[in-house]
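Asks: Compute the structure for the input listed below.
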Amino acid sequence: MAEMRVFISSTCYDLSLLRSQLRLFVKGLGYEPIMSDYEDVLYDPRIHTHTSCVDEVQNCDMLILIIGSRFGGKATAEALNEIDFDALKNESANVDTLKEKEKISVTQLEVLKAIENSMPVYTFIDKRVWHDHALYEKNKETDIIDKIVFPSIEKQETAKYIFNFINFVRLRTKGNNIFTFEKWQDIEETLKKQWSGYFQRLLQEQRFTNNEHKKIDALSEQFEDLKTAILSSIANGDQRKIARGIVQYRRLTDFLFGLKFLPRELCVMNGTFDELLRRKAIIDVIDAREFGRFQNRPIPPRAFLLKQDGTFYEVRNSVDSINDFKDDWESFKKIEAEQKEIILDALQEMYRPSMLVRNCNEDFKKYITEQIGRRPIEDDE
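Replies: Have a look, this model is predicted:
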């Protein structure tokens, strides 16, 4: 069974005792702590150690940030290139840190990588630093700011950059939780409560989802009964065929309309379903299940329609459902032209754009690497 990997990000020398205690705590829960000072990071000899630390973050499941008195070492240009700074500008209401990239520390860069990858970040700030941050906020626009000494900060010239980064984290659009601490036990108690509460929330959401699925199944059965009653009440044979067609081909047309086919195109096309897809430059249908499981979690049923230029459509249906569309299309082609036109016009009026089919103008291989998993997707054992 895969262990949850927890990246612990902080300066090392001033917080070494706290880090060692936190490591024991994380391991005691059965999780795997990832810490640069314990040789948990793979240091690739072809790149700088700063870059190795940043790269390791995206192989983890969450990050614990500890902010103390030290700024730490400035990140190298190579490591800075690992971050999409433009994307991060939308992550916080205060982006002063991002405006001075050359003043970003390695620790801060690790956190930015975690945020870029949508990882949970738990931020702990030394209570003395937090108090000095409040003093900084009250005076940062005044003439005396350069004369103020912040007792909690080891090197006064770094205070501004530590406090600005705190602002970036606390003013994030989401995940902006901040906790203060005086001793390492404060961090331990907070994490116990937070992780326990988060796990409970996930269990509640799972129960809610299961109940919703049951309701949907019940409504589906009721719809089938209603459909049968309506169709049996239509006396005219042609009208009944049209009504049946609207019901039968609703899912097929939702799929085709999502690919931007127009009713007039579908009325006159007599090729195979595969030929239909090729008209939209689709060269392959890929089952998400080919990628196995990620971090011991199953990938939800869906398919990818790979296009000739390397971009793709994402479909919120399994490949099995798309294969069913092939049979529906063969059946649809046999309908008389006049009835076909009426069915398509009616279904187009009923169609509402949704996330059933999503056109993704990005490289498919890059999407698989960055979105489906932060580390390589492994096969089931």
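
Asks: Going by C-alpha atoms from here, please, whenever you check contacts or count neighbours.
Replies: Fine.

Asks: so where do the strands sit in the protein?
Replies: Applying DSSP state E to the chain gives strands spanning 5-9, 32-34, 62-67, 121-126, 178-181, 282-287, 293-294, 297-298, 303-307, 312-315, 357-360.

Asks: and the angle from the longest helix seen in the chain to strand 121-126?
Replies: Counting by DSSP state H, the longest helix found in the chain is helix 184-233. Calculated by axes from the mean of the first three to the mean of the last three C-alpha atoms, to 10 degrees, helix 184-233 forms an angle of 160 degrees with strand 121-126.

Asks: other SSEs contacting helix 184-233?
Replies: Using 3 or more C-alpha pairs under 8 Å, 6 or more residues apart in numbering; DSSP states H and E, the elements in contact with helix 184-233 are helix 16-28, helix 237-248.

Asks: hmm, back to that, out of the strands of the chain, which is closest to Asn164?
Replies: Closest to Asn164 of those is strand 62-67 (C-alpha to C-alpha; 12.1 Å).

Asks: And that closest one, what does it pack against?
Replies: Packing partners of strand 62-67 (3+ C-alpha pairs under 8 Å, 6+ apart): strand 5-9, helix 106-116, strand 121-126.

Asks: For Tyr313, which of those is the nearest?
Replies: With distances scored as C-alpha to C-alpha, the stretch of these nearest to Tyr313 is helix 106-116 (23.3 Å).

Asks: ok and the closest one relative to strand 62-67, angle-wise?
Replies: Using the same axes, to 10 degrees: helix 106-116 against strand 62-67 is 140 degrees.

Asks: Report the angle between helix 106-116 and strand 5-9.
Replies: Using the same axes, to 10 degrees: helix 106-116 against strand 5-9 is 140 degrees.

Asks: helices or strands up against helix 106-116?
Replies: Secondary-structure packing of helix 106-116 (3+ C-alpha pairs under 8 Å, 6+ apart): strand 5-9, helix 49-57, strand 62-67, helix 85-88, strand 121-126.

Asks: contacts for the shortest one?
Replies: Spelled out, it's helix 85-88. Identification of contacts with helix 85-88 by C-alpha atoms under 8 Å, 6 or more residues apart in numbering yields 98, 112, 115-116.

Asks: circling back to that earlier point, redo the strands of the chain as TSV? Include mean neighbour count.
Replies: Formatted as TSV, those follow (neighbours: other C-alpha atoms under 10 Å):
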stretch	mean neighbour count
strand 5-9	24
strand 32-34	22
strand 62-67	22
strand 121-126	21
strand 178-181	18
strand 282-287	17
strand 293-294	19
strand 297-298	12
strand 303-307	22
strand 312-315	22
strand 357-360	17
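
Asks: Could you also give me the structure for this second sequence? I'd like to compare it with the first:
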Amino acid sequence: MASPKVFISSTCYDLRYIRENLKYFIRTLGYEPVLSEDGDVFYNPRGHTHDSCLEEIPNCQIFVLIIGGRYGGKFKETDHSITNAEYKEAVKLKIPIFTLVEQGVYSDHNVYTKNKKNDTVDYSKIIYPSSDNNMIFEFIDEVRKNTINNAIVPFRNFADIEDYLRKQWAGMMYSFLSNQNEEDRLIDTLSMLGTMNERIELLSKEILNSVGSNDSKITVKLYEEMLANECIRDLSFWKIKPSPAAILNNETVEKLVAYYGKSIKVNKDKGESITGVISGVGELSSMKYDKIVKCYNDIREFIISYLGENNINIEEYIEKHKEDTL
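Replies: Predicted coordinates for the structure are as follows:
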């Protein structure tokens, strides 16, 4: 069974104990940690090792960024760090990012921010107790200035990281399930509304034009039977919504479809795999075609029989409802 892969991005040396604890924590959740020092990254002999790290990120579903006091080695031919390059790749791929900053570095960043625009202080010469490079602060600013995926949380020890990630990932799962349930409810609602709209569209004309008349009651009954007929439902998918009079006026489904300016194509070579389409570009399997023909004949016979039971002449009914066939 597939499990989410979590890419852990940080400088390796000053945060080794954090990375080791993260590895075991992630495994206890049933997820798969990806750490460069554990051989989880394939280092292609034909490429640079830095590129190999970036190429592994698209295979991951979660990205954990830990920012400590060491800026780390620079990414090939650039001024930013390898960790920064990994972060940029995760942003580009829109992978969920969870950023944590060591508490001392977080405090140093606050001092850096307050003095950066102070003309009386050369902020570049300030020595920070927990950070070895001002570019760490610029990295933090880069994360914070993103319009999305930009949460930053300080940590004092691994317990803080574990507590934060446990809550965040539980929230992420809750959000996913809630959105999925909401989507399913929306689909059900739209389906119900679509069915209701179809019934209203087919019945409203008769009801509004002759409320209470015996003819309208009979026509409503015919429409109800038609709506329950699979052939009529299939035809409605291709914008063919026949009236009882139109069905009476067309002895076969081919004639009915042609009356509405469309055609049926039957492909007898493709067997049962084709689901069936009525259009200028689609085809019907033989099985689907036979089923539609039978259903159409059944509903037409019902209409004729029902009108006969109510002593209604078919020709007179067609004449009276000829406008419905347009």
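
Asks: For Lys333 of structure 1, find the nearest of the helices and strands packed on strand 62-67 of structure 1.
Replies: Evaluated with C-alpha to C-alpha, those place helix 106-116 nearest to Lys333 of structure 1, the distance being 47.2 Å.

Asks: how close does the closest one sit to structure 2?
Replies: Its match in structure 2 and helix 106-116 of structure 1 itself, once the structures are fitted together, sit a mean 0.5 Å apart by mean C-alpha distance after the TM-score superposition for structure 1.

Asks: against structure 2, where does that helix fall?
Replies: Counting by TM-score structural alignment, helix 106-116 of structure 1 lines up with residues 82-92 of structure 2.

Asks: Please work out which residues outside the matching stretch touch it.
Replies: In contact with stretch 82-92 of structure 2 (C-alpha under 8 Å, 6+ apart) are residues 9-11, 50, 53-54, 57-58, 63, 65, 72-75, 96-97, 139.

Asks: just stretch 221-238 of structure 2 next, same as before
Replies: The set of residues external to stretch 221-238 of structure 2 that reach it, using C-alpha under 8 Å, 6+ apart, is 199, 202-203, 241-244, 278-279, 291-293, 295-296, 299, 303.

Asks: In helices, which of the residues you listed appear?
Replies: The helices, defined by DSSP H, take in 199, 202-203, 244, 291-293, 295-296, 299, 303 from the contacts of stretch 221-238 of structure 2.

Asks: Select only the buried ones of those residues in ChimeraX?
Replies: Only the buried members of these enter the following ChimeraX selection, criterion being 16 or more other C-alpha atoms under 10 Å:
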select :202,203,244,292,295,296,299,303
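
Asks: Matching Phe165 of structure 1 against structure 2, which residue comes up?
Replies: Under the alignment by TM-score structural alignment, Phe165 of structure 1 pairs with Phe139 in structure 2.

Asks: Number of residues surrounding the nearest residue to that match once chain neighbours are set aside?
Replies: By the measure of C-alpha to C-alpha, 6 or more residues apart in numbering, the closest residue to Phe139 of structure 2 outside its immediate chain neighbours is Asn84, 7.0 Å from it. The local packing of Asn84 of structure 2 (other C-alpha atoms under 10 Å) involves 25 other residues.

Asks: One more: Glu254 of structure 2?
Replies: When neighbours are defined as other C-alpha under 10 Å, Glu254 of structure 2 has 14 of them.

Asks: give the contact list for the nearest residue to Thr51 of structure 1 once chain neighbours are set aside.
Replies: Excluding its sequence neighbours, the residue lying closest to Thr51 of structure 1 (C-alpha to C-alpha, 6+ apart) is Ala79, at 4.4 Å. Residues in contact with Ala79 of structure 1 (C-alpha under 8 Å, 6+ apart) are 48, 50-51, 54, 109.

Asks: likewise Thr76 of structure 1?
Replies: By C-alpha under 8 Å, 6+ apart, the contact set of Thr76 of structure 1 is 48, 50-51.

Asks: now do Trp184 of structure 1
Replies: Shown in contact with Trp184 of structure 1 (C-alpha under 8 Å, 6+ apart): 18, 21-22.

Asks: go again using 10 Å as the cut-off
Replies: Trp184 of structure 1 makes contact with 15, 17-22, 126 under the criterion C-alpha atoms under 10 Å, 6 or more residues apart in numbering.

Asks: so how far is Ile207 of structure 2 from Leu307 of structure 2?
Replies: 18 Å (C-alpha to C-alpha, to the nearest Å).

Asks: that older thread, is it possible to get CSV of the helices and strands packed on strand 62-67 of structure 1 that adds distance to Leu29 of structure 1?
Replies: Listed next are those as CSV, based on distance: least, C-alpha to C-alpha, whole Å:
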stretch, distance to Leu29 of structure 1
strand 5-9, 11
helix 106-116, 22
strand 121-126, 17
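
Asks: Look up how far Gln103 of structure 2 lies from the residue nearest to Phe139 of structure 2.
Replies: Distance check for Asn84 of structure 2 against Gln103 of structure 2: by C-alpha to C-alpha, it reads 19 Å.

Asks: In structure 2, which of the contacts of Thr76 of structure 1 still touch?
Replies: Retained in structure 2: His50, out of these (criterion both residues aligned by TM-score structural alignment, their matches' C-alpha atoms under 8 Å).

Asks: any idea which of the contacts of Thr76 of structure 1 is closest to Lys215 of structure 1?
Replies: Nearest to Lys215 of structure 1 out of these is Thr51 (C-alpha to C-alpha; 49.2 Å).

Asks: looking at it, that closest one is touching Lys74, isn't it?
Replies: No - using C-alpha atoms under 10 Å, Thr51 of structure 1 is not in contact with Lys74, being 12.0 Å away.

Asks: Number of residues surrounding the closest residue in space to Cys53 of structure 1 that isn't next to it in sequence?
Replies: Leaving out its chain neighbours, the residue that sits closest to Cys53 of structure 1 by C-alpha to C-alpha, 6+ apart is Val41, at 6.4 Å. Val41 of structure 1 sits with 18 neighbouring residues when counted by other C-alpha under 10 Å.
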